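Peer 1: would you be able to build a 3D model of this:
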Amino acid sequence: MQTVRDADGDTYLLVKRSAESSRVRDPTTGAERYVANDRLRVVDGESPLATAASGVPASVRRTMRAVHDDRSLGLLAVVVDEGPLSVLELLETADMCESDLHGTVTELRAAGLIDEVDVGGRRGYAATAPASEAIGLLRGGSDASGAAERDRSEDE
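Peer 2: The predicted structure follows:
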């Protein structure tokens, strides 16, 4: 498999090449079509796996890299749904010890999924827009096509 671009600048995965045309897959939709070989050029240095991943919205990719288990995903979902929450509220909500909670919050902050905020005069956390979007998409939200387009431009 290779990453290719057509004459319009659109990026695809090369599925199969024949003498006159090639079957390509759109990484965003998974749809396949045939394109004349003279309209395609191979993109050197771009991983076909990275191209395949580019069809998943950046907010979801970011979330997938930051959460390592159901508890960390659940913590993010709680902050999205109920936040902003103070640290004390998070400790009461989460079935994590303080050090595990601190580690998870640190990872989510580093990924840009939650921000530190003031909650009633106490330190707390609120979800960022990419976190809210990702949780919505992971729950089956209908904004997947628009989100993928916005996120692709965010990554560039």
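Peer 1: use CA for all of it now, contacts and neighbours both
Peer 2: Will do.
Peer 1: so which strand or helix has residue 132?
Peer 2: helix 129-138 (DSSP states H and E).
Peer 1: what residues does the next helix-or-strand element following that helix touch?
Peer 2: Counting by DSSP H and E, the next helix or strand C-terminal to helix 129-138 is helix 144-155. Contact with helix 144-155 is made by 28, 54-59, 133, 137, as judged by C-alpha atoms under 8 Å, 6 or more residues apart in numbering.
Peer 1: to check against the first, give me the structure of this:
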Amino acid sequence: MKPVRDDDGTRYLLLKRSAEASLVRDPTTGNECYVRNDRLEPEEDATVLETAATGVDPAIRRLLRGVHDDETLGFLLELAERGATDVRTILERYDVCESDLHGRLAELAAAGLLEEVDVDGERGYRISDDCERALSAIRDATTASEDELTADAPD
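Peer 2: Okay, the predicted model is just below:
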């Protein structure tokens, strides 16, 4: 497999190449189709695995890269629920070490999951729009899974 792009800019994984057309898979949908070779060019700066990952929403990929443990995920979920919160309140509410909190805040902001905001004249944080979208998708998937389990359960 090799990453390729068609003349419209769509990224694919090249599965098989013949004389006139190539079998490609769209990483977003999983659909396979043939595309004329003259419409494809190699993606020199992308790997197969990076291209495969493009099948997942960029906001979810950002969340996956930025969250390394349950506490960090829980922190983002709390901020999503409570909204913008100042640092002093975060320290009091969640009983975290100040240096650990500042490290976590810096990592999450660098990952694009948090945004620094002013909360009543003090420095605070809120989740980014991408983080909100990713958390919403995860919650929706969790709710759908729970609904399926409930529907399959015997009465």
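Peer 1: list of residues touching stretch 101-120 of the second structure?
Peer 2: 62-63, 65-67, 72, 84-86, 91, 123-131.
Peer 1: and that stretch, how far out from the chain middle?
Peer 2: Once both centres are worked out by C-alpha atoms, centre = their mean, to the nearest Å, stretch 101-120 of the second structure turns out to sit 17 Å from its chain's centre.
Peer 1: so how far is stretch 8-25 of the second structure from its chain's centroid?
Peer 2: Counting by C-alpha atoms, centre = their mean, stretch 8-25 of the second structure comes out at 26 Å from the chain centroid.
Peer 1: and stretch 51-70 of the first structure, by the same measure?
Peer 2: 4 Å.
Peer 1: helices of the second structure, residue ranges please.
Peer 2: Ranges of helices within the second structure are 48-53, 58-66, 70-82, 87-94, 98-110, 129-152, based on DSSP state H.
Peer 1: which strands and helices sit next to the shortest one?
Peer 2: I take that to be helix 48-53 of the second structure. strand 2-6, strand 11-17 (3 or more C-alpha pairs under 8 Å, 6 or more residues apart in numbering; DSSP states H and E).
Peer 1: find the nearest non-adjacent residue to the residue nearest the centre of the second structure, please.
Peer 2: When the second structure is reduced to its mean C-alpha position, the closest residue under C-alpha atoms, centre = their mean turns out to be residue 60, at 1.6 Å. Nearest residue to residue 60 of the second structure, sequence neighbours excluded (C-alpha to C-alpha, 6 or more residues apart in numbering): residue 134, at 4.7 Å.
Peer 1: hang on, the one you found packs against residue 65?
Peer 2: No: shown here, residue 134 of the second structure and residue 65 do not form a contact pair, counting by C-alpha atoms under 8 Å, at 11.9 Å.
Peer 1: among these two, which residue is more densely surrounded?
Peer 2: residue 134 (21 against 11; other C-alpha atoms under 10 Å).
Peer 1: so residue 48 of the second structure sits against residue 4, correct?
Peer 2: No: contact criterion C-alpha under 8 Å: residue 48 of the second structure and residue 4 do not qualify, at 9.2 Å.
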